[in-house]
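**Q** no sequence on this one, just coordinates:
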C-alpha cells in the first residue's frame, strides 16, 4: 500500500507502508493496540495513546485534560509524572516523582531579538521554538535554577537549532546549515569535536569530515518505502589511515542480510517472515565461517534456543514474557584431556506481579546458590540476600526511588544524599558512630569538580580552558597535581606529573 503523509510545511513523504508491528483493532471499544518488536504494547482509544504495557506486567497509563493535552503518566506503583501547559497548549512544566519541577519556555513568532532578520510572516501563529529548559533548584554547583538555552540564528531557517548554551552560560554547541537547510557543520566550544558535512544528491552520498580531517563517504539508496538506506561507507585514505570500505545489503523487506566491515569480514543473516535472524554467519564465504542459529518464540520476539559451536542455550519464558530459565548444554566433541560433552548448567528466575526480579537460582544444583530480592510497595529494591545468606537492606528512599540508607551484611549503615537532578553528593558510612563522609561536588553542567574523602584527601578537577567543552581538564590530588590535556576529538593527548611528586593512582 502506497501512502502519502503531509508535513506542516506543505511538503510530503510518499512511500510503501510496511507493517513492522502487530496491529489489533477492536471495533466495539474503538481501541487499537500496537505491539512492537520488543513486545511493548501501545493501546489507543480514538487515536489517543492510553497506556503502554511492558513485558512482565509493568504498565504506564496516560491522562489528558479537556483540550487533549497529556497531563500525567502514572505507572503500576502509582508513581506519577505530571505536565502543565500554557494557553497555546505548549508544555510549561514537568513534575517528576520526588517533586522536582522542570520548566520550559518558548520563542514567540515576533521575537525579533532572537529571530534576527526574519520576516514574521514566515512564522505561523502555531509555531514555537523551545527557548530554554529550566532545571530544578537545589542542583549541586548551581545558584538558583540551572538553565539550558537554545539558539535559532539562521534567518533562512528560523526554526533550525544553531546553538546551545549550557548551565554555566557557555555556548558549548554550534550548528550551521547550508542553503538547502541541511546541517553543514557542528562543533563544541573551542572547536572541539568539529564535524563538517557535504551532500551529493545525484550520487546519493554524504561526506563527513572529522576533527582530524579524516573523511568518510556514506552512500544511500531508497528502500521500498522511499526512505534513505545506508549501503556503503567509504573511508578515505589519510596520513594516518588507509582507505576502508563497509557494505550493507538488505532483502525485499528492508532487513539487513549482509554486512561487510572495514577489514572485509562479512556477516550474513538468514531471517524468518518476522525479520528475526534464524542464522548468523560470521566470516561468511570463508573456510573459518562460524554459524549461530536461533529458534524464536511463536508469539514473543525472544529466542527459545541459541545454538553456537560447542554450546546450545535453551531459554524458557513465562506467560508475562519474562525469562524464567536458562539451560546451557555443552556440545563440544573433544576428548583430550577429557570430554565435557553433554554437561549442563541451569539458572532459574522468578518475579512478582509487577515484573520485579525476586530470585535467581543457579548454576549449582539445588537452591543453595539462590540470590533473593525484595521490593517495597513502590517497587523500589528493599533487600538483597546473596548465595551464602548475607543480607543487604535498603531502609529509606527518596521520591525518585534512589536509596538514601543502606545497611550492609555486617550491620554497617551508609547514608546517601543527592541533588535535585538525582546526582550523588555524599555518602556517610556509620552515621551514628564513625560518621565517615565522602562528598562529591559538581559544577552547573554536571561535571565532577571535587571528591573529598573522610581523611581530608581530595581529588579536584578544573577546566583550564574552554569551560563547557572539557577540552582541557586538570586533576589535582591533595598535594600532587596531575595535568591532562585533550585534543579536538576530546581524546586524551597528554598527561604529565610534576617530577618531584610521586605518582598516585586515581
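**A** Thanks, I have the structure now. Just so we're clear, the structure is a prediction, and the values are computed from it rather than from any experiment. Numbering: from 1, shown residues only.
**Q** C-alpha from now on. contacts and neighbour counts both.
**A** Will do.
**Q** looking at it, residue 397 is touching residue 404, isn't it?
**A** Yes. Between residue 397 and residue 404 there is a contact at 5.0 Å, judged by C-alpha atoms under 8 Å.
**Q** Could you find the closest non-adjacent residue to residue 187?
**A** Closest residue to residue 187 apart from its sequence neighbours, by C-alpha to C-alpha, 6 or more residues apart in numbering: residue 194 at 4.1 Å.
**Q** what about that neighbour, how many neighbours?
**A** Other residues within reach of residue 194 by the criterion other C-alpha atoms under 10 Å amount to 21.
**Q** Wait, it touches residue 175, no?
**A** No. Using C-alpha under 8 Å, residue 194 is not in contact with residue 175; the gap is 9.8 Å.
**Q** And for residue 75, the neighbour number?
**A** Neighbour count for residue 75, taken as other C-alpha under 10 Å: 17.
**Q** Identify the residues contacting the nearest residue to it once chain neighbours are set aside.
**A** The shortest distance from residue 75 to any non-neighbouring residue, by C-alpha to C-alpha, 6+ apart, is to residue 60 (4.2 Å). Contacts were defined as C-alpha atoms under 8 Å, 6 or more residues apart in numbering; by that measure residue 60 touches 51-53, 73-76.
**Q** now residue 250
**A** Shown in contact with residue 250 (C-alpha under 8 Å, 6+ apart): 256-258.
**Q** Show residues contacting the helix or strand residue 293 falls within.
**A** In this structure, residue 293 is located in strand 290-296 according to DSSP states H and E. Contacting residues not belonging to strand 290-296 are listed as 276-284, 302-309 [C-alpha under 8 Å, 6+ apart].
**Q** Kindly report the same for stretch 201-221.
**A** Counting by C-alpha under 8 Å, 6+ apart, stretch 201-221 makes contact with 192-200, 227-238, 488-489, all of which sit outside it.
**Q** Mind doing that once more with 6 Å?
**A** Surrounding stretch 201-221, the residues in contact under the criterion C-alpha atoms under 6 Å, 6 or more residues apart in numbering are 193-199, 228-236.
**Q** got another, please set it beside the one above:
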C-alpha cells in the first residue's frame, strides 16, 4: 500500500500476506517483517537473559537506535515518546494499538516493538510475547507479564490502560483534521490532551500549566519540541544528518543549546556509534558477515555477540569479551526453547543455571550451579489468571503474596524453612 492508503483511524487494517516463520504482516507496508527487529528486547529486561542494548541505547542485535524521552510527568500521569530508527517514528506511551489480518492480530507497542498473536484455545497467544490477548464482546484485552492491562476497541485503538501501580487511564478520541485529539484521564481527576498525526506522532500536548508543540521537517522527522510553562519557553532540537537515510536520528540539542548526544549509522541504516558531549560514554558497534555483533566500549574493550535463529527469531547464544556494567554476562552462553525463553545460562566459570516454565511462559523453577554441591533452586507459583506470583520458595525462605482485584499487592509474608 502507498503512503496515501495507510490504515485510517476507526478501521482495522486487513492484510492477507502469507509470512514465513518469525514474520508478521506490517500494517504500514505491504510486506512481512520480523517481530523482534523493532523496539526493546523483552527478554533483556533482567540478567536471566543477555542484554542486547549498548550506549545511548542501540539494539546491537539488529542495529536500530531507540530513544526514550519524557515530556510531562506528575504524581499520577506521565507522557513520554519513543523513537525507533527502524521506521523513524516517534510514538507516545499511549499509542499502543492492534492491527488485524484474516487470521491473527499484531500489537504495535509504544516503543515500536511488534508482536504477532495467533488464535488458540485460550484466546490469542504469541511465540515472542508471554502476555495474552483475548476478545471480550466487542473489545480486546491484553494482560502483560509486567502486570499492565490494556483494553482496545474493535478497531484496535487503545481505550484503557491499567498500569502496574493500579492507576487506570481512559482514552477518548475525536477527529482533528488529518490527525486526532486524545484526552487521557485517570480516576484522580488528572487529564492530558494530546493531538497526534495519522502516524500517531504527537503534534501537541496540553497539560495543567504546560503546553508543548512538536514540529516536523519535510521528511516527517520530529525537528523541534517547544515547551511553554509558566510563561517560560524552551526548545529542544533533533537532528537527522545521515546522507543515505533521512529519517535516522543523529543527534539531540538540549534546551541549553548544547548538543549532548550524537549517533552514526552505516549504509544499511544500522547504528554504529553512540556518544555524549565530549565523547563521554562512546560506544562503537560493528556487524560481521556471519550476523554477529562486536561492541567496543569507551576504553577500547571489545565484546562479541553471536546469534542463532530460533523459531525464526535471532537469539543471542554466546557472549565473549568484556562485561557490561548493568549485566556482567561476559564469556557466557545461552540456550532457549521455541518461545525464546532461556533454558540454560552458562557463565564464565562454567556454572550452569537452568530454567523451566509453565504453559504461559512464566518461570516456575530456576536452579543455579546445576549439578554441583552449590546448586540452589527457586520455584514460583503463579495466580492462575494473572501474571502475579503467589508463592516463591527459596532454599531458606518461603514468601506468600496476595493482591486486590486490580493486581495491587496487599500482603507479603515470608517464613524461614
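**A** Arrived safely, thanks for sending. Computed from a predicted structure; not experimentally measured.
**Q** Quick check on the contacts of strand 290-296 of structure 1: which are buried?
**A** Neighbour-count burial (16 or more other C-alpha atoms under 10 Å) applied to the contacts of strand 290-296 of structure 1 gives 276-284, 302-308.
**Q** From the residues you listed, which land in strands?
**A** 277-282, 303-308 (DSSP state E).
**Q** And the residues you listed, which two are furthest apart?
**A** Taking every pair in these and measuring C-alpha to C-alpha, the maximum separation is 21.1 Å, between 282 and 304.
**Q** The nearest residue to residue 176 of structure 2 once chain neighbours are set aside sits in which helix or strand?
**A** Nearest residue to residue 176 of structure 2, sequence neighbours excluded (C-alpha to C-alpha, 6+ apart): residue 195, at 7.7 Å. Under the assignment given by DSSP H and E, the secondary-structure element containing residue 195 of structure 2 is strand 191-196.
**Q** how big's the offset between that strand and structure 1?
**A** Mean deviation of strand 191-196 of structure 2 from its aligned counterpart in structure 1 after superposition (mean C-alpha distance after the TM-score superposition for structure 1): 2.0 Å.
**Q** And the residue nearest to residue 75 of structure 1, how far from residue 395 of structure 1?
**A** Counting by C-alpha to C-alpha, to the nearest Å, the gap from residue 60 of structure 1 to residue 395 of structure 1 is 26 Å.
**Q** Can you report how many residues lie near the residue nearest to residue 176 of structure 2?
**A** Considering only other C-alpha under 10 Å, residue 195 of structure 2 is surrounded by 22 other residues.
**Q** and it, what is it in contact with?
**A** With contact taken as C-alpha under 6 Å, 6+ apart, residue 195 of structure 2 is in contact with 180-181, 202-204.
**Q** how close does it get to residue 169 of structure 2?
**A** Distance of residue 195 of structure 2 to residue 169 of structure 2, given as C-alpha to C-alpha: 17 Å.
**Q** Spatially nearest residue to the aligned residue in structure 2 for residue 132 of structure 1, not counting backbone neighbours?
**A** When the two structures are superposed using TM-score structural alignment, residue 132 of structure 1 falls opposite residue 224 in structure 2. On the basis of C-alpha to C-alpha, 6+ apart, the spatially nearest residue to residue 224 of structure 2 that is not a chain neighbour turns out to be residue 237, at 4.5 Å.
**Q** Identify the residue of structure 1 aligned to that neighbour.
**A** Using TM-score structural alignment, residue 237 of structure 2 sits opposite residue 149 in structure 1.
**Q** Make sure that match is indeed in a helix.
**A** No. Note on residue 149 of structure 1: no helix contains this position according to DSSP: H, G, I helix; E, B strand; the rest coil, which reports strand.
**Q** I'd like the distance from stretch 145-165 of structure 1 to the chain centre, please.
**A** Relative to the chain's own centre, stretch 145-165 of structure 1 is displaced by 23 Å; criterion: C-alpha atoms, centre = their mean, to the nearest Å.
**Q** That one: end-to-end distance?
**A** From its first residue to its last, stretch 145-165 of structure 1 covers 14 Å (C-alpha to C-alpha).
**Q** which residues are contacting it?
**A** Under the criterion C-alpha under 6 Å, 6+ apart, residues 117-118, 131-137, 166-167, 171-175 lie in contact with stretch 145-165 of structure 1.
**Q** ChimeraX command to pick out the buried ones of those residues?
**A** Selection of the buried residues among the contacts of stretch 145-165 of structure 1 in ChimeraX, burial being defined by 16+ other C-alpha under 10 Å:
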select :118,131,132,133,134,135,136,137,166,167,171,172,173,174,175
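**Q** Go through the contacts of stretch 145-165 of structure 1 and flag which are in helices.
**A** Counting by DSSP state H, none of the members of the contacts of stretch 145-165 of structure 1 fall within helices.
**Q** related to what we said a few turns ago, give me the buried subset of the contacts of residue 60 of structure 1.
**A** When the contacts of residue 60 of structure 1 are checked for burial by 16+ other C-alpha under 10 Å, the buried set is 51-53, 73-75.
**Q** Mind checking which of the contacts of residue 250 of structure 1 land in strands?
**A** Among the contacts of residue 250 of structure 1, the members found in strands (DSSP E) are 256-258.
**Q** Now render those as JSON lines, adding neighbour count and distance to residue 361 of structure 1.
**A** Below are those laid out as JSON lines (neighbours: other C-alpha atoms under 10 Å; distance: C-alpha to C-alpha, whole Å):
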{"residue": "256", "neighbour count": "18", "distance to residue 361 of structure 1": "37"}
{"residue": "257", "neighbour count": "18", "distance to residue 361 of structure 1": "38"}
{"residue": "258", "neighbour count": "19", "distance to residue 361 of structure 1": "39"}
